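Colleague: Sequence and predicted structure are below.
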Amino acid sequence: FPELDVSTPTVGEKLNHKHNHYRQMLDNILAGYCLPEPYHLMRLRDVIDRFMSSLRDPSLPLLELQEVIASISGRIPLSVEKKIRKLMTLYERNITSVLAQFPSQQIASVIDSHAATLQKRADRDNFFLTTQGIVQLVQRYRNGIRGRMKTAVHELLRQYYEVESQFQLGHYDKCVTAIRDKHKDDMAAVTATIFSHNQVAKKNMLVTMLIDHLWSNEPGLTDELSTTLNELTSLNKSEHSRVALRARQVLIAAHQPAYE
């Protein structure tokens, strides 16, 4: 069992650490590690609101990048670090502007440009290995803060679907047998899947709340996530009906023309 940390992050904690904490709590719920009621429902709404709020905050990518840079400072050329820090400063200066865009492409260009000057393959490989954390971060934000939010929600919905889609074959025992056959050499995966499914009712709350939050606060994203939501509508067991119905309702509403 993972150690369940259900505490609220301290007020002085940085936003990126709070964000990671909320994401871990949601991942734990989807893995089946849920609080008993009435605590689960009370906690869930707050965690989803805080998680989505942290994703909207323009300072999140800056704080994440500052942490990565601090961990590799001195191991990358000073010229590269200076150029990246300059881009970070420019972004921080304009962070309150609605036009402010996290400089993902520019940071990636700094890394690629320096790599192109390295003659030895070993030097290039070492440089890319050292800057891997930066590259992964800028890829996460390559479509801006909104793109990062879309990816995060997609990952959570997929976690739910990947487990619950394995319980569509009819009787529960038949589903378990199919899961065991699929993971013959990995009983830990079998156990984790069954353990997660046992909390399907509480996971349903998470998914429906997440979809509702999207529809209320980011209606445009529901259209962009239509493929993921369509997968949820394909779940045909009664225990998934609440999620399938909510996904279908939101998809229909997203495609209705706006009133003039």
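Modeller: Everything's here; your move.

Colleague: drop to CA atoms for contacts and neighbour counts, all remaining ones
Modeller: Fine.

Colleague: any idea how far residue 132 is from residue 219?
Modeller: 34 Å (C-alpha to C-alpha, to the nearest Å).

Colleague: So if I had to pick from those two, which one is more boxed in?
Modeller: Using other C-alpha atoms under 10 Å as the criterion, residue 219 and residue 132 rank with residue 219 on top: 16 against 12.

Colleague: who touches the more buried one in this structure?
Modeller: Residues in contact with residue 219 (C-alpha atoms under 8 Å, 6 or more residues apart in numbering) are residue 254.

Colleague: From residue 54, how far off is it?
Modeller: For residue 219, the distance to residue 54 - C-alpha to C-alpha - is 18 Å.

Colleague: now do residue 252
Modeller: Counting by C-alpha to C-alpha, the gap from residue 252 to residue 54 is 28 Å.

Colleague: And for residue 195?
Modeller: 29 Å.

Colleague: out of those two, which sits in the more crowded spot?
Modeller: More crowded of residue 195 and residue 54, by other C-alpha under 10 Å: residue 54, with 19 against 16.

Colleague: wait, doesn't that one sit right on residue 21?
Modeller: No - using C-alpha atoms under 8 Å, residue 54 is not in contact with residue 21; the gap is 10.9 Å.

Colleague: Quick check: residue 148 touching residue 52?
Modeller: No - contact criterion C-alpha under 8 Å: residue 148 and residue 52 do not qualify, at 10.8 Å.

Colleague: What number of residues are in the vicinity of residue 78?
Modeller: 11.

Colleague: second one coming, line it up with the first:
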Amino acid sequence: MFFAKPGIYEPCGIFSITHIIVLVICLVLIGIFVYKIRNITAKKLNLITRIIAIVIVFLETGKIVFSFVNHQTNLDSWVPLYFCSMFIFATILSGYAKGWLKSLADAFIGSGGIIAGAMFLIMPSTSLTIYPMFHYLSCYSMLYHSLMVFLGMGYLLNGIVVLNKSLCIKYMIFCSFFSLVAVIFNVTLNTNFMFLREPYNIPLPFLKPLSEKLPIFYTLLMFLSCTGGTYLVIDIIVKLINNIIKKKEKLLDGENNSY
């Protein structure tokens, strides 16, 4: 089962009992490990980033080998050029590069990358719709996206990134570069990288007819959702959390002053 070809076993599916159980386990483990790294040094977090980069490059290579062994040689099947695939390049640049390239990668990991990882864990529209949960690609997908959330939250909590206008610009530059590469491939080679040509298994029914009737508008919508949309979501969440914390601190200060 672990390396079975597609179609042999029933897919796990989205929101199945198995998916929900594994999702809860992933979220609990993310919470535990994020708590453990909440106050570590930037040097130690960089070491963790380097280790994660090595691990996911190794596992991604395994995914590519699996595709070729099963004669899935079309570019869509094995080239890592999707929104979440940027995490591979981001960990390499963040862990091993310096200067501007590192700051671009940090921006992706510590902001929109968290949202992308979390959204996949909740709605795994690729591997879990094709394979059972305990398949190599399904296990890898859940681990991969859990690492996206874990590392991104680590960057936020430890101050590696601070959500502001400068970070937003860096994030959009990073995402825009890979999106532009994807569009070039999609136009010239008829691929569907970043799902910028059609929605594949994204569980939003209106996207499929939109991609057929208004392909340019669909591509633009997906591009804006993946770049500005993901950053906006994490920015709103962080601001809400900070406001809640500030209100609690004011209440505590008021209670202390009353004594």
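Modeller: Sure thing, it's come through. What you see is a predicted model, and the numbers here were worked out from it, not measured in a lab.

Colleague: Give me the TM-score for these two chains.
Modeller: TM-score of the superposed chains, computed with TM-score structural alignment, normalised by the length of structure 2, equals 0.29; 120 aligned residues with a C-alpha RMSD of 5.7 Å.

Colleague: Mind telling me which residue is nearest the centre of structure 1?
Modeller: The centroid of structure 1 falls nearest to residue 152 when counting by C-alpha atoms, centre = their mean (2.5 Å).

Colleague: what helix or strand does that one sit in?
Modeller: helix 144-164 (DSSP states H and E).

Colleague: Same question for residue 211 of structure 1.
Modeller: helix 200-217.

Colleague: distance between the next helix or strand after that helix and the chain's centre?
Modeller: Counting by DSSP H and E, the element after helix 200-217 of structure 1 in chain order, helix or strand, is helix 219-224. Distance, stretch centre to chain centre, for helix 219-224 of structure 1: 16 Å (C-alpha atoms, centre = their mean, to the nearest Å).

Colleague: So which bits of helix 219-224 of structure 1 are buried?
Modeller: Counting neighbours by 16 or more other C-alpha atoms under 10 Å, one finds that the buried residues in helix 219-224 of structure 1 are 219, 221-223.

Colleague: Name the nearest of the residues you listed relative to residue 232 of structure 1.
Modeller: residue 222 (12.7 Å; C-alpha to C-alpha).

Colleague: That closest one is in contact with residue 215, isn't it?
Modeller: Yes - with contacts counted by C-alpha under 8 Å, residue 222 of structure 1 reaches residue 215, the gap being 6.5 Å.

Colleague: Return every residue with contacts to both of those two.
Modeller: Going by C-alpha under 8 Å, 6+ apart, residues that sit against residue 222 of structure 1 and also against residue 215 are residue 250.

Colleague: for residue 87 of structure 2, helix, strand, or coil?
Modeller: helix (DSSP: H, G, I helix; E, B strand; the rest coil).

Colleague: Neighbours of it, how many?
Modeller: The number of residues packed near residue 87 of structure 2 is 26, by other C-alpha under 10 Å.

Colleague: check contacts around it.
Modeller: By C-alpha under 8 Å, 6+ apart, the neighbours of residue 87 of structure 2 are 108-109, 113, 148.

Colleague: Counting only helices, which of those residues make the cut?
Modeller: 108-109, 113, 148 (DSSP state H).

Colleague: Let's have these in CSV, adding distance to residue 242 of structure 2.
Modeller: As requested, these are exported to CSV (distance: C-alpha to C-alpha, whole Å):
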residue, distance to residue 242 of structure 2
108, 21
109, 20
113, 20
148, 22
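
Colleague: And those residues, which two are furthest apart?
Modeller: 108 and 148 (9.9 Å).

Colleague: Which helix or which strand is home to residue 115 of structure 2?
Modeller: Going by DSSP H and E, residue 115 of structure 2 is in helix 112-122.

Colleague: Sounds good, over and out.
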